[in-house]
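S.K.: I need the structure of the sequence given here:
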Amino acid sequence: MPVRADAPGFTQAVTQTVTPRWALAYAASLGFTAPACLDDAAPGGLAIPGPFCVCLEWALVGGDERAARLGLTAAERRRNVHVSQDSVFHRPVRPGMAVTTTSRIAHARQTSAGAFLLTRLDSRDAATGALLVTSWSGAVLRGVAFDGEVDAAMPSEAPAEPQPLAPGGEREVIATARGLPHVYSECARIWNPIHTERAVALAAGLPDIVLHGTITWALAGQAILRARAGGDVTRLRRLSARFRAPVIPGDSFTLHHAAAAEGVRFTALAKGGAVALASGLAVLG
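M.R.: I've put the predicted structure just below:
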């Protein structure tokens, strides 16, 4: 079924409590092994990596209510591909905090690959209303039509795509384990069988199970923090990238990054040289 033409403007909200168990599991699954990320008894408290925000957002972008509102069948839901993530970290998320996340579909259009949806998500401290994270999340429903304007303009409030990385800069090869998406799915609470069940991935037209784009994105941010901020996760202010070619679990990918006026630009190449992350930008404080 086509995505409904009135999808833009659809708004949801959910409040979730960030438990130490959830935050610790997320950090461990991605190798954020510094004591600040894994010691919840430390005097300064547990530091939760900024990319954890996608765990809070998944309840909305991957939830039943949104799928029903868009008019998606179960098979169409499995064709959802996360294609971009741009998150700005205003204040740290803390263990024990109740966080209210609000999502709004800001834009939808037809593309050659399928219906494209751009969603704005704001996460706030439920007790104070303080803004913690603002994210813009892009997704394509592969092979699913959009029953609205084909050439709808992007909303003016959406951030401009960062400039691509020029040749040069630092290079790092990042290894991934075959079981990483299985561990991450459970620790992050982000479930999509194309990442863990090979039969489902093959039926969806993929060559194999693939890493979540948010894994590659977070690992890129982690490597940049390690190279340029002593691994201090509290210094990450923004992390943005477009997700292109998939990374197969068990393969390594190569990260290139270089300092620029607006932050650290980066790109990542999958095995074989295909671009996995494009127009990447990390802003450090």
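S.K.: contacts and neighbour counts: CA atoms only from here.
M.R.: Fine.
S.K.: kindly check the end-to-end length of stretch 183-203 for me.
M.R.: Stretch 183-203 has an end-to-end distance of 22 Å (criterion: Cα to Cα, to the nearest Å).
S.K.: how many residues are close by Thr15?
M.R.: 16 (other Cα atoms under 10 Å).
S.K.: Met97 is in contact with that one, correct?
M.R.: No - between Thr15 and Met97 no contact is recorded; they are 10.1 Å apart, counting by Cα atoms under 8 Å.
S.K.: can you work out which residues contact both of the two?
M.R.: Ala126 (Cα atoms under 8 Å, 6 or more residues apart in numbering).
S.K.: would you do the same for the sequence below? I want to compare the two.
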Amino acid sequence: MGNDATAERPDETQGAALVCMPERGNSRGTPAAVPDGTTFNLDRLGSWGARDRFEVDRARTIAYAAATNDPIRQHLDGVYAPPVFAVVPITVMMADAAMSVVPDDLMLRILHGKHDFRFHRPIEPGELLEVRARPVGIEGKSSGVVVTSHIETYSVRGGDLVNEQYFVGFFRGGRFDGARGEPSPAHSFEENLRDREPDFVTDQTFDADQTFRYARAAGDPMPIHLVDEFAKAMGLPGIIIHGLCTIAFVSHALITRISPDDPTRLKRLAVRLSSPAFPGQTITTATWAAGHRDGRDRYAFETSSDSDRFVIQDGLAEFEPAIDKETT
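M.R.: Okay, here's the model as predicted:
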């Protein structure tokens, strides 16, 4: 499930953790046969699933900030939800969209491979959100099948698009020839950045009870994060940190260094989850300024653990430029 940080670049299909499992629906679509006899429901690609609504409770956004050791005052005070809280309203929906395409025998083999957040504005406590999801692409890899899903979150009152997310699920052991639909959004690390030292490096340490606090705040009770015996039965040395908890840690590591006074400047956060982290571990995020594109400041980053493994690779963050108050 992971690769040494000092090793060759790992297969991009590797994931960090199992995904919260939804109930399986009955809408399966028209199957497409592949060489090994399994079937994929390709007519689900591009089709939106049922909408759902989510009321944003201020106490829960504050609890999420606390559960991810978020130091940002606007998050701890409940002014804004932390950026990665955006996944809470759609956790089950994003996995269900991916699994609507694959055969039933692959359902329990899903790993969280990549995640790409596009923040149009922050989520505000007290608002009512409406969410929807659709699978948009599938691609066969040497070690499994990748399914990309697109999720949108809207404000019910204002009707505006609050955020978009691309969830890339990797199904271990599946077989599919070629690719259909849309590829997952690109955010590969630019290797020439390694010609210089990172612009800043941030160390963070997970608490011993991190997974239990995160599970309660996020509503993600997967036993691989909570039950040691279950994690060991899955071939791990013990319970692992939720991949999204790791992403949340990295989000506030970036914000506190780049835009500590205004967390809403973060407009995109994209990662590839490479291997799991564990309670008590220290992670180190190395960040490089990567230029300016489409009106945004870009930063590339990688996160490794103290066991010399990458936990996040191909990291990309985009921030709105800071406003110079003296010139406005």
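S.K.: superposed, what's their TM-score?
M.R.: Taking TM-score structural alignment, normalised by the length of the first structure as the basis, the two superposed chains have a TM-score of 0.86; 273 aligned residues with a Cα RMSD of 2.4 Å.
S.K.: do you know how far the most centrally placed residue in the second structure is from Ile151 of the second structure?
M.R.: Geometric centre of the second structure, nearest residue: His115, 3.5 Å, by Cα atoms, centre = their mean. Counting by Cα to Cα, the separation of His115 of the second structure from Ile151 of the second structure is 11 Å.
S.K.: common neighbours of the two, please.
M.R.: Between them, His115 of the second structure and Ile151 share these contacting residues under Cα under 8 Å, 6+ apart: Gln165, Tyr166, Phe167.
S.K.: so the corresponding residue of the first structure for the second one, which of the three states?
M.R.: In the first structure, the position corresponding to Tyr166 of the second structure is occupied by Trp136, as judged by TM-score structural alignment. Of the three states, Trp136 of the first structure takes strand according to DSSP: H, G, I helix; E, B strand; the rest coil.
S.K.: which residues does Trp136 of the first structure contact?
M.R.: Contact analysis of Trp136 of the first structure by Cα under 8 Å, 6+ apart lists Ser84, Gln85, Asp86, Ser87, Leu118, Thr119, Arg120, Leu121, Ala158.
S.K.: what separates the nearest residue to it once chain neighbours are set aside from Thr134 of the first structure, distance-wise?
M.R.: Excluding the flanking residues, the one nearest Trp136 of the first structure by Cα to Cα, 6 or more residues apart in numbering is Arg120, at 4.7 Å. From Arg120 of the first structure across to Thr134 of the first structure, the span is 7 Å (Cα to Cα).
S.K.: quick one: contacts of stretch 25-37 of the first structure?
M.R.: Applying Cα under 8 Å, 6+ apart, the contact partners of stretch 25-37 of the first structure are 24, 38, 42, 45-49, 52, 180, 183-184, 187-188, 215, 218-219, 222, 231.
S.K.: rerun at 7 Å
M.R.: Leu46, Ala47, Ile48, Val183, Tyr184, Cys187, Ala188 (Cα atoms under 7 Å, 6 or more residues apart in numbering).
S.K.: with stretch 161-176 of the first structure instead?
M.R.: 249-258, 265-267, 278-281.
S.K.: for ChimeraX, what selects the buried ones among those residues?
M.R.: Selection of buried members from the contacts of stretch 161-176 of the first structure for ChimeraX, criterion 16 or more other Cα atoms under 10 Å:
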select :249,252,253,254,255,256,257,258,265,266,267,278,279,280,281
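S.K.: give me the subset of the contacts of stretch 161-176 of the first structure that lies in strands.
M.R.: 253-258, 265-267, 278-281 (DSSP state E).
S.K.: tell me the one of these nearest Arg242 of the first structure?
M.R.: Ranked by distance to Arg242 of the first structure (Cα to Cα), these are led by Ala278 at 5.0 Å.
S.K.: spit out the contact partners of that closest one.
M.R.: Pro164, Ala241, Arg242, Phe243, Arg244, Thr267, Ala268.
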